[in-house]
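Chemist: Sequence and predicted structure, then a few things I'm wondering about:
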Amino acid sequence: MKQGIHPEYTPLEVTCSCGNTFTTKSTMAKDKFHIEVCSNCHPFYTGKQKIVDSAGRVDKFQQKYGNMFKR
């Protein structure tokens, strides 16, 4: 590798809006970074994910295109 062309790889403290903090490494010039969602509070990772079906759109889709995917 060429010397002097790569950015500095320094520790970065990440803070989520839920209060969770963790340290990672990054090439950012900052030493602290704030995020809105992390793996401790995101519904996909916590298992609390829900499918919001407003006005029966999933059922309407199944009625219209459901037979197309069945064999």
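Modeler: The structure has been received and is ready for your questions. Numbering: from 1, shown residues only.

Chemist: C-alpha from now on. contacts and neighbour counts both.
Modeler: OK.

Chemist: most residues in a single helix of the chain, which one?
Modeler: Ranked by residue count and defined by DSSP state H, the top helix of the chain is helix 57-65.

Chemist: Return the set of buried residues in that one.
Modeler: Neighbour counts over helix 57-65 (16 or more other CA atoms under 10 Å) mark no residue as buried.

Chemist: try this one side by side with the last:
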Amino acid sequence: MPKEKIHPNYAPVRVVCACGNNFETRSTHKGDIHVEICSTCHPFFTGKQRLVDTAGRVERFRRKYAKADAK
């Protein structure tokens, strides 16, 4: 016998990317979903390199290993 009322309610939601692209899907999440990178602007799909560095991680990595190379 199948169990009743165990599945979550799916509702249509809009996914909005930082690049401006948006599309509609279904999710249990209520309201819009905001993402930083989607398939329209991701380097794997576009073939273009785009640096997404919100916390200075790349620069911190370069400084750390520049000191190691100097030794």
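Modeler: Yep, it's here. Just so it is clear, the model here is predicted, and its values are computed rather than measured.

Chemist: Quick TM-score on the pair, please.
Modeler: The pair, once superposed, lands on a TM-score of 0.62 when counted by TM-score structural alignment, normalised by the length of structure 1; 50 aligned residues with a CA RMSD of 1.8 Å.

Chemist: The longest helix of structure 1 maps to which residues in structure 2?
Modeler: No residues of structure 2 are matched to helix 57-65 of structure 1 when aligned by TM-score structural alignment.

Chemist: what number of residues lie near N9 of structure 2?
Modeler: Residue neighbour count, defined by other CA atoms under 10 Å, stands at 10 for N9 of structure 2.

Chemist: That one contacts T28, doesn't it?
Modeler: Yes. Under the criterion of CA atoms under 8 Å, N9 of structure 2 is in contact with T28, at a separation of 6.0 Å.

Chemist: still on that earlier bit, show me how far the longest helix of structure 1 is from its chain's centre.
Modeler: Here helix 57-65 of structure 1 shows a centroid-to-chain-centroid distance of 28 Å under the convention CA atoms, centre = their mean, to the nearest Å.
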